[in-house]
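Novice: Kindly return the folded structure for what I paste below:
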Amino acid sequence: KDSVVRDALKRVQDLIARETGAPLRGEAELRLVNALRNAISQSAGAADAETFLSRDVTILLADLRGFTSITASYPAGTVLEILNRCLVRLCEIVARHQGTVHKFMGDSIMVLFGVPVAREDDVKRALSCAVDMQLAMDELNRQHKQAGMPELYLGIGVNTGTVMAGLLGSHLYSEYTVIGDDVNLASRIEAFSLRGQVLISESTFDRCRDFLQTGEPMNVHVKGKPAPVSLREVLGIPSMESVVPRQEVRRSPRVEVKMPFTFQVIQNDIVVPRVRQGLVLDIAYHGVLAELDEDLPRLSEIKLEMILPLVGYTARDLYAKIVSSKAREGRNLSGIEFTSVSAQCNTSIQLFVQLLIQGSENR
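Specialist: I've put the predicted structure just below:
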């Protein structure tokens, strides 16, 4: 068992060093060793991983939000301390719920439930793990705030489905891995999650609908899928008296863009003929942040026209109001909320955002 722990420790440390620039040290390393010992003990008697098998697996993908901006604003030592603290805590939670840390991907972590050992309650344990991760990040952020350190948030996506699982590689290098469309879908789901949010697929929900409290289903367009995919937000687990500490008040994802548009001011219910210029800086389902060619007072009403190139649609009869306005570095920045949108326009905006968001950090 000790040799297995040493080998696992080396692999995890190599992954952490590769992604962050340094392995865990001191207390952090000891906590990782303990987590690995627990995980390996729980996985004793697992089936031989040499054979690729079709397995039902629940995939949890968690991504740290805000990490990129922290790396640009803080010394490397501070960044590594924060990242190590977060990764160690997340690994401990995974071990407690008998999951398997599959890999670290920069500031993301992929966790599997169902391989190499399958259990009847894999889905429930995966969802309990996800909720506990968000609770742990909430606690860490309180500690960071007291210590004057930057806060980080998690977005989590969970999907359940059939994958191919087994060992890939040779005697030079090998890695236990999972392959399949449901792995990709888990990554897509995570991309839609907001800070502090846990989103799950319908297949995950169907396996534990009496275990969870969730929001209403929402349909999103996922790359590679011909039809919309239904997702739900996990609000809590009543039997555990756990509530997800949601960190966002936004109603939808948003994505950074640089997209020119035109607008006209509405005065006394009349659209003024003069056409003005603006630049959308980020866009969401219900509004945009835009740079305008002139400062407009808060609550000004406007009519917009903008081209949504990815979906081949031009939004023309799009009415909105200015909900915030500020000057920054000589630019007029305005928060604009849509007030009247046709059904086709609304669908096109949502599709546009969803296509963009799957390749962006800004969610």
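
Novice: Only C-alpha atoms from now on, for both contacts and neighbour counts.
Specialist: Fine.

Novice: residues contacting residue 337?
Specialist: For residue 337, the contacting residues are 286-288, 320-323, by C-alpha atoms under 8 Å, 6 or more residues apart in numbering.

Novice: now these as JSON lines including neighbour count?
Specialist: Converted to JSON lines, the contacts of residue 337 look like this (neighbours: other C-alpha atoms under 10 Å):
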{"residue": "286", "neighbour count": "19"}
{"residue": "287", "neighbour count": "21"}
{"residue": "288", "neighbour count": "23"}
{"residue": "320", "neighbour count": "24"}
{"residue": "321", "neighbour count": "22"}
{"residue": "322", "neighbour count": "20"}
{"residue": "323", "neighbour count": "16"}
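
Novice: Restricted to helices, list those residues.
Specialist: In helices, defined here by DSSP state H, there are no members of the contacts of residue 337.

Novice: Could you list which of those belong to strands?
Specialist: Counting by DSSP state E, the contacts of residue 337 place 287-288, 320-323 in strands.

Novice: Format those as a markdown table; extra columns: distance to residue 82.
Specialist: Converted to a markdown table, these look like this (distance: C-alpha to C-alpha, whole Å):
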| residue | distance to residue 82 |
| --- | --- |
| 287 | 33 |
| 288 | 32 |
| 320 | 41 |
| 321 | 40 |
| 322 | 38 |
| 323 | 35 |
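
Novice: which residues in the stretch 1-150 of the chain form helices?
Specialist: For the stretch 1-150 of the chain, helices defined by DSSP state H, counting those that start in this stretch occupy the ranges 2-20, 26-42, 67-73, 76-96, 122-146.

Novice: The stretch 251-363 of the chain too?
Specialist: 343-357.

Novice: dump the residue contacts of residue 336.
Specialist: Here residue 336 is in contact with 287-290, 320-324 (C-alpha under 8 Å, 6+ apart).

Novice: Same check on residue 207?
Specialist: So residue 207 contacts residue 123 (C-alpha under 8 Å, 6+ apart).

Novice: From residue 120, how far off is it?
Specialist: 11 Å (C-alpha to C-alpha, to the nearest Å).

Novice: one more to line up against the first:
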Amino acid sequence: MKPLRLCTRLSLSIIPVAAFVYLAALAYNHHLSRQALLQDLIQDARNISQGTAEKIARVLQGVEKVPRSLAVFLEEDFPMSGDLSRLLSGTLAENPEIFGMAVAFEPYSSGSARLYYAPYVHRRDDRLKSTILGSPQYHYFSMEWYRIPRETGRPHWSKPYFDEGGGDLIMSTYSVPFYHKDKGGKRVFKGVVTADLSLMGLMEVVSRVKIYQSGYAFVISQDGTFVTFPDKSYIMRESIFRLAAAQNRPGLQEVAGRMIKGEQDLVVLRDLVADRRVWLAFTPLGSTGWSLGVVFPEDELLADLIKLSHKLLLMGLAGLVLLGVVLIGLSRTITRPLSQLAQSTAIVARGDFSFRIPETGAREIAQLAGSFNRMGEELLNYIAKRDFIRDTFGRYVTQEVVKKLLEDEGALALGGEAREVTILMSDLRGFTALTADLSPERIISLLNRYLGKMIEILMDFQAVIDEIQGDGLLAFFGAPSHQPDHHVRAVACALTMQLAMEEVNAANIRDGFPPLEMGIGVSSGTVVVGNIGSERRTKYSVVGSPVNFTSRIEALATPGQVLISRDTFQRVQEWVELGEVLEVDMKGIPGRVSLYEIRGLKGPYQLRLSPRRQTLVPLLKPLPVRLDRLQDKVVVMTLSDARLTHLSETAALVASSGGLVEWEDVRLFLPDSGGVFPTAPRIYAKVTALKGTETGIQAELRFTSVSPAAREALQKILRDSERPDSD
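Specialist: The predicted model follows:
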């Protein structure tokens, strides 16, 4: 298969990217515009529904106040029947929003022996017509507008109904009960005052609500019956609940229930009559128990946005076609000189890297020719760098780890497994103080020499190097490949690292660097080992409390010392040469913790550390020293009366009047020949034991960091203490 031409490649590379960027921008713009329109829709829906509801509420409130006032009047001053009809006519004439009014009395309570007596005045043909309601065919006592106010004693809006025999039209009646006091002063129900609201006026208010081309508003009554609706066949004949049941729409059923409960909200659902997505805003209408719904068609709301998006899409397609034409023309101007250049590079392709191509023509072509000329010179360097990159992954892990990670398809997946491993942590003692006067370049040179040797040893013992933090190292044994001997392997590695410090320090002294000392802690335990991080950056590491435990062991190791935990010691005790055993307190661990100093390893390893003076030598006379108490590396107290009584290369006994706490960090300053305490040499230590004396306390100090100058001073003090007193 022939390779694609440059013009085709440019087109296939640039046009899809440009199309993707353009479409992404278009989609993002469409999304933002849609969100903005929907926010406007929500606000418009609330404004329209609230405004319409307020208009209807004003009409309803205007209707409600009239029968309320008349009921109060009737309780205080009851007129004759003729006066009552005239009163109703006058009231109705002053309130054009009311269709009709009535005063309906309880049987035989109107001052006569009549069962039915309900004077009613209503509008008919632009005039007022009076009649008396009540007959065997129009038994108003059982009608809702009369019965509920009588039973509840409260005003009531009736459900919409056709008032045959009254106004002969669809209406809703607002009824207010009124009472009179009998001879005993007790309030007795007398009847109700009613005001009829023709639904025609309500329909006009609702029908004037215009939402785009096909949006609409409607009103439902207390039981969900449509009071107003664009389709007149629904009015008083259909219920929103029956509509939801017929269409099998539980969501609409739920919304209808919320509407008749008097809730207010804005929801998204399918239209009541059409198969389209709409927004429905609903709000209660005063005290009627009715609810107003306003329907906003989403497709009409977004129609202009969709049209604009289509236009922008067409413009983008036209732009991409134009871009393709430009790319084809541009690529041809490039490929023509490149074809000529390709013929000249055939010689280089055959391996004659000394051949030179004339650097002529356009600037880019000349640059390309120059690049070809440099290709021969740098090809070998490139090959070396390529091999370097290929091997980089294996610099800090063993080849077994590299092989496992590259051959196993799931080895690079995030996750881990519980595995027993042995953890090794090392750290240089006093490195910051040692290098305080060195330039950054010399510090890096010194550090790289030390790390280079330590990493080489760790690799030889097939350790996985987890962390390199400054002058500290964290490595573990026993994963990812199973190593049955990982306990003894880790101890052997630690001893080898300590022995190698002699070689490192010999080179340091030769180059004018200070000698370095290192403490190592080793512990075994069950951890989670695996790939930790994210898909973009993953690290093969260990997680678990044994890591923190090993760090605390390492912090207690003195320069040149290897300390191991009880778990590790139990696995290697038959192989090791044991030094001192420490009983220490550790934060978060109940009881005393046993730590074991390893001086050598038997068997196939045959490793042994150089002997170091461990026995505390009594000084000829107590030596005044300065002792600083440290908390989080900050001096919190200085003991000026401290005296050094016993000393070794790793520990000391100090007498003082008090003020020390077991296992706290301290800093010890030795005096110079004039008895002055200079800032150096200094020694960092931990208080491992306290004992009371007649004059105060005796503290046992275990050195954790000793500067070279302090080491020389210690050795001089020890030598002086062993000499016979000349006096």
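
Novice: care to give me the TM-score?
Specialist: Overlay of the two chains. TM-score (TM-score structural alignment, normalised by the length of structure 1): 0.66; 286 aligned residues with a C-alpha RMSD of 4.1 Å.

Novice: Buried residues in stretch 20-38 of structure 1, which are they?
Specialist: Across stretch 20-38 of structure 1, burial judged by 16 or more other C-alpha atoms under 10 Å covers 20, 23-24, 28-29, 31-33, 35-38.

Novice: which among the contacts of residue 336 of structure 1 gets closest to residue 67 of structure 1?
Specialist: Nearest to residue 67 of structure 1 out of the contacts of residue 336 of structure 1 is residue 289 (C-alpha to C-alpha; 22.2 Å).

Novice: quick one on the thing from earlier: would you turn the helices of the stretch 1-150 of structure 1 into TSV with distance to residue 265 of structure 1?
Specialist: What follows is those, written out as TSV (distance: least, C-alpha to C-alpha, whole Å):
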stretch	distance to residue 265 of structure 1
helix 2-20	49
helix 26-42	58
helix 67-73	36
helix 76-96	46
helix 122-146	43
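
Novice: Deepest in the core, which of the ones you listed is it.
Specialist: helix 122-146 (a mean of 20; mean count of other C-alpha atoms under 10 Å).

Novice: all helices of the stretch 1-150 of structure 2, in order?
Specialist: Secondary structure of the stretch 1-150 of structure 2 (DSSP H, counting those that start in this stretch): helices at 6-76, 81-94, 144-152.

Novice: between those helices, which one is nearest to residue 713 of structure 2?
Specialist: That would be helix 6-76 among the helices of the stretch 1-150 of structure 2, by C-alpha to C-alpha, at 71.2 Å.

Novice: so where in structure 1 does the closest one end up aligned?
Specialist: Using TM-score structural alignment, none of the residues of structure 1 align to helix 6-76 of structure 2.

Novice: To which residue of structure 2 is residue 117 of structure 1 aligned?
Specialist: Per TM-score structural alignment, residue 117 of structure 1 is aligned with residue 481.

Novice: center of structure 2, which residue is that?
Specialist: Taking C-alpha atoms, centre = their mean, the centroid of structure 2 lies closest to residue 534, which sits 15.1 Å from it.

Novice: In structure 1, what residue corresponds to it?
Specialist: Using TM-score structural alignment, the equivalent of residue 534 of structure 2 in structure 1 is residue 170.

Novice: and the gap between that match and residue 176 of structure 1?
Specialist: Counting by C-alpha to C-alpha - residue 170 of structure 1 and residue 176 of structure 1 are separated by 11 Å.

Novice: where do the contact lists of the two overlap?
Specialist: With C-alpha under 8 Å, 6+ apart, residue 170 of structure 1 and residue 176 have no common neighbours.

Novice: Residue 466 of structure 2 touches residue 476, doesn't it?
Specialist: Yes. Counting by C-alpha atoms under 8 Å, residue 476 is a contact partner of residue 466 of structure 2 at 7.2 Å.

Novice: The two - which one has more neighbours?
Specialist: More crowded of residue 466 of structure 2 and residue 476, by other C-alpha atoms under 10 Å: residue 476, with 26 against 19.

Novice: what sits against the more buried one?
Specialist: 421-424, 463-466, 490.

Novice: same deal with residue 434 of structure 2?
Specialist: 514, 707-708.

Novice: how about it, what's its match in structure 1?
Specialist: Using TM-score structural alignment to pair residues, one finds that residue 434 of structure 2 aligns to residue 70 in structure 1.

Novice: roughly how far apart are its match and residue 279 of structure 1?
Specialist: Distance, residue 70 of structure 1 to residue 279 of structure 1, by C-alpha to C-alpha: 27 Å.

Novice: Quick one: residues contacting residue 52 of structure 1.
Specialist: Contacts for residue 52 of structure 1 (C-alpha under 8 Å, 6+ apart) come out as 164-167.

Novice: ok, 6 Å please
Specialist: Each residue near residue 52 of structure 1 by C-alpha atoms under 6 Å, 6 or more residues apart in numbering is listed here: 165-166.

Novice: Could you find the counterpart of it in structure 2?
Specialist: By TM-score structural alignment, residue 52 of structure 1 lines up with residue 416.

Novice: can you map out the strands along the stretch 601-727 of structure 2?
Specialist: For the stretch 601-727 of structure 2, applying DSSP state E, counting those that start in this stretch gives strands covering 607-608, 617-624, 626-631, 634-639, 643-647, 651-656, 665-669, 682-693, 696-706.

Novice: Output the ones you listed in JSON lines; the columns should cover distance to residue 408 of structure 2.
Specialist: Below are the strands of the stretch 601-727 of structure 2 laid out as JSON lines (distance: least, C-alpha to C-alpha, whole Å):
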{"stretch": "strand 607-608", "distance to residue 408 of structure 2": "36"}
{"stretch": "strand 617-624", "distance to residue 408 of structure 2": "59"}
{"stretch": "strand 626-631", "distance to residue 408 of structure 2": "48"}
{"stretch": "strand 634-639", "distance to residue 408 of structure 2": "49"}
{"stretch": "strand 643-647", "distance to residue 408 of structure 2": "56"}
{"stretch": "strand 651-656", "distance to residue 408 of structure 2": "50"}
{"stretch": "strand 665-669", "distance to residue 408 of structure 2": "47"}
{"stretch": "strand 682-693", "distance to residue 408 of structure 2": "47"}
{"stretch": "strand 696-706", "distance to residue 408 of structure 2": "43"}
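
Novice: just to revisit the earlier point, format the contacts of residue 434 of structure 2 as TSV; extra columns: neighbour count.
Specialist: Formatted as TSV, the contacts of residue 434 of structure 2 follow (neighbours: other C-alpha under 10 Å):
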residue	neighbour count
514	19
707	23
708	19
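
Novice: and which of those is nearest residue 45 of structure 2?
Specialist: Comparing the contacts of residue 434 of structure 2 against residue 45 of structure 2 with C-alpha to C-alpha places residue 707 closest, at 79.0 Å.
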